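Colleague: coordinates only, no sequence provided:
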């Protein structure tokens, strides 16, 4: 599933195509999955933002001034296999037409969602409504993260909850925990562990965004940028997808287990559970 680096890369790529443009229509055949999209017709895209793993298109009347507040938001969640494309594909689910051209939402497995809502009305999206701070933002504070981590429970499911920090999914949780030398099932992190993890989350996310995210495999359902190009961060993975390969730090084979129903990759030597 696309995580923060992939969604941020998508945002940066499509922003020049949408910002300042007027949406003429959004065409699809699944109103239960793409809700109230007709409300976007005739609206100008003031900005293309991101919150965690969600894209937010801020919409306003065409004659609204640059500084006027937006009055609608088009929320996009890419799901497991969603992404925008410049050309129609066999798995195009939504066609977004602006006064400058068309952009296509490609989603082989059909888990992606769109919804037009009033600004901040995320009642139907509880994860977005309760999301924690952005990992690369000023609101992601070390002291607060250390305080929360002292009673986190198993640390990987805690990260995946999106409450301590937004946008971290399975790939980047495994990678950050490896960098921090913390086992994913470790509970109640001490201040030193929490501090290492805080910096690891920030470092991994920054590097992954700079690399355009991670593209795994070659299938149609795997993440690609809007022009079909893959991300490059997969070449920097130390544990995710590396089961059986030697740890880059100690040479011990990377192990794959299941934690909270998620495939989890660790180095058995570098990431021992502290009892």
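Modeller: Arrived safely. These numbers were taken from a predicted model, which means no experiment stands behind them. Numbers count the residues shown, from 1 in each chain.

Colleague: going forward, measure contacts and count neighbours with C-alpha atoms only.
Modeller: Fine.

Colleague: gap between the two ends of stretch 22-30?
Modeller: 23 Å (C-alpha to C-alpha, to the nearest Å).

Colleague: name the helices or strands packed onto the longest helix along the chain?
Modeller: Longest helix in the chain, counting residues (DSSP state H): helix 191-210. Judged by 3 or more C-alpha pairs under 8 Å, 6 or more residues apart in numbering; DSSP states H and E, the packing partners of helix 191-210 are helix 4-18, helix 142-149, helix 170-180.

Colleague: and among these, the most buried is which?
Modeller: Stretch with highest mean neighbour count among these: helix 170-180 (a mean of 23; mean count of other C-alpha atoms under 10 Å).

Colleague: report the buried residues of the longest helix of the chain.
Modeller: Across helix 191-210, burial judged by 16 or more other C-alpha atoms under 10 Å covers 191, 193-202, 204-205, 208-209.

Colleague: same check, this time on stretch 152-169
Modeller: Neighbour-count burial for stretch 152-169 flags 152, 154-169 (criterion: 16+ other C-alpha under 10 Å).

Colleague: for residue 149, list the residues it contacts.
Modeller: 155, 188-190, 194 (C-alpha atoms under 8 Å, 6 or more residues apart in numbering).

Colleague: what's the most distant pair in the residues you listed?
Modeller: For those, the farthest-apart pair by C-alpha to C-alpha is 155 and 190; their separation is 11.7 Å.

Colleague: so how far is whichever helix or strand residue 45 is part of from its chain's centroid?
Modeller: Element membership of residue 45, judged by DSSP states H and E, is strand 44-51. Mean-position distance between strand 44-51 and its chain equals 16 Å (C-alpha atoms, centre = their mean, to the nearest Å).

Colleague: packing partners for the helix or strand following it?
Modeller: Downstream of strand 44-51, the first helix or strand assigned by DSSP H and E is strand 54-60. Contact partners of strand 54-60 among helices and strands, from 3+ C-alpha pairs under 8 Å, 6+ apart: helix 4-18, strand 44-51, strand 72-77.

Colleague: flag every buried residue along strand 54-60.
Modeller: Buried residues in strand 54-60, defined by neighbour count with 16+ other C-alpha under 10 Å: 54-60.

Colleague: adding another structure so you can compare the two:
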């Protein structure tokens, strides 16, 4: 499943091709993806200008000039391909080549210069698109209750202390809870916990004092989260499946993982002689260093 940096990479890749353009036609080649398309979807967006491309958590937001927003999710295997004249490229910087078989091209945005097309391809069809009023976006079921972005100023140690106080669930599970922080996924949680030298198994509430203040470990964690997300966005994402970005290049942040998927490798913390281990928490792989992640 693409994580926040992958979706942000897709957004940045699509923006130059889509922002300011008019949707001359929305071609729906089937009636549904994960869910049915909105009723009269193609007619509702025809002739609308795309004013901005945004992102909230793992959702792509295509803002239109009538106050409506196309909310899109990539699911497990979704990707966008930009075709402008004779050029073609696929947005999103990922590990393996993206599927480009035309049989999986399910949605086509025909844009205003008559040559540009943005094509959504999704072999597994776990992605979706829906139309939501921008003014009511945060009340929509997809966004209601989401925590702050890991890149935003509202994420700080004091905020996490209010969320973690008294919690007995593991620190990793608390970080994956989208109500606490929006958009964090398994890869980046593992990496951030390693950077902060925090045990993924420790109860989240142990990082909060009886007075409700963040302990040192929680203060280390926030910049670790920010840094690992920023580096992944800069590198273009890291999902280990079949995604690629608009200029066709493949991702490379996965090659700089410090802990994720490195079972049996030496820990990269200076002075640590530990070995990366793997465990399973709530059905997901956790990668960590037992020697230095004891906090």
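Modeller: Yes, it's here. Only a predicted model underlies this, so the values are computations on that prediction, with no experimental measurement involved.

Colleague: give me the TM-score for these two chains.
Modeller: Here the superposed chains carry a TM-score of 0.87, computed using TM-score structural alignment, normalised by the length of structure 1; 260 aligned residues with a C-alpha RMSD of 2.1 Å.

Colleague: before we move on, back to that, among the helices and strands packed on helix 191-210 of structure 1, which is nearest residue 263 of structure 1?
Modeller: The nearest among these, by C-alpha to C-alpha, is helix 170-180 at 7.8 Å.

Colleague: got the angle between that closest one and helix 191-210?
Modeller: For helix 170-180 of structure 1 against helix 191-210, the angle by axes from the mean of the first three to the mean of the last three C-alpha atoms, to 10 degrees is 130 degrees.

Colleague: mind listing the strands for the stretch 101-250 of structure 2?
Modeller: Counting by DSSP state E, counting those that start in this stretch, the stretch 101-250 of structure 2 has these strands, from start to end: 105-111, 116-121, 128-133.

Colleague: where does the longest one end up in structure 1?
Modeller: Residue correspondence for strand 105-111 of structure 2 in structure 1, counting by TM-score structural alignment: residues 92-98.

Colleague: how far apart are the matching stretch and its match in structure 2?
Modeller: When structure 2 is overlaid, stretch 92-98 of structure 1 sits 1.6 Å from its aligned residues on average, using mean C-alpha distance after the TM-score superposition for structure 1.

Colleague: who touches that stretch?
Modeller: Contact with stretch 92-98 of structure 1 is made by 18, 21-29, 102-108, 110, as judged by C-alpha under 8 Å, 6+ apart.

Colleague: what separates it from the chain centre, distance-wise?
Modeller: Relative to its chain's centre, stretch 92-98 of structure 1 lies at 21 Å (C-alpha atoms, centre = their mean).

Colleague: and what of stretch 222-238 of structure 2?
Modeller: Going by C-alpha atoms, centre = their mean, the spacing between the C-alpha centre of stretch 222-238 of structure 2 and its chain's C-alpha centre is 11 Å.

Colleague: where in structure 1 does it fall?
Modeller: Counting by TM-score structural alignment, stretch 222-238 of structure 2 corresponds to residues 198-214.

Colleague: and the contacts of the matching stretch?
Modeller: With C-alpha under 8 Å, 6+ apart as the test, stretch 198-214 of structure 1 has contacts from 4-6, 8-9, 135-136, 142, 145, 172-173, 175-177, 179-180, 223, 230-234.

Colleague: between the buried residues of strand 54-60 of structure 1, which sits nearest residue 124 of structure 1?
Modeller: Using C-alpha to C-alpha, the buried residues of strand 54-60 of structure 1 come closest to residue 124 of structure 1 at residue 54, 13.6 Å.

Colleague: ok, the aligned residue in structure 1 for residue 63 of structure 2 - contacts?
Modeller: In structure 1, the residue matched to residue 63 of structure 2 (TM-score structural alignment) is residue 58. Applying C-alpha under 8 Å, 6+ apart, one finds that residue 58 of structure 1 lies in contact with 45-49, 70-74.

Colleague: now with 10 Å?
Modeller: Applying C-alpha atoms under 10 Å, 6 or more residues apart in numbering to residue 58 of structure 1 gives the contacts 19, 43-49, 69-75, 116, 118-119.

Colleague: swap in residue 177 of structure 2?
Modeller: Neighbour list for residue 177 of structure 2: 146-147, 183-185 [criterion: C-alpha under 10 Å, 6+ apart].

Colleague: one more time with 8 Å, if that's ok
Modeller: For residue 177 of structure 2, no residue counts as a contact, taking C-alpha under 8 Å, 6+ apart as the criterion.

Colleague: could you find the counterpart of it in structure 1?
Modeller: In structure 1, the residue paired with residue 177 of structure 2 is residue 161, using TM-score structural alignment.

Colleague: distance of residue 116 of structure 1 from residue 84 of structure 1?
Modeller: From residue 116 of structure 1 to residue 84 of structure 1 the distance is 17 Å (C-alpha to C-alpha).

Colleague: pick out whichever of the two has more residues nearby.
Modeller: Between residue 116 of structure 1 and residue 84, counting by other C-alpha atoms under 10 Å, residue 84 is the more crowded of the two (25 against 22).

Colleague: what residue of structure 2 matches up with the more buried one?
Modeller: By TM-score structural alignment, residue 84 of structure 1 lines up with residue 80.

Colleague: apart from its neighbours in sequence, what residue is nearest that match?
Modeller: The spatial neighbour of residue 80 of structure 2 that comes closest, neighbours along the chain excluded (C-alpha to C-alpha, 6 or more residues apart in numbering), is residue 120 at 4.6 Å.
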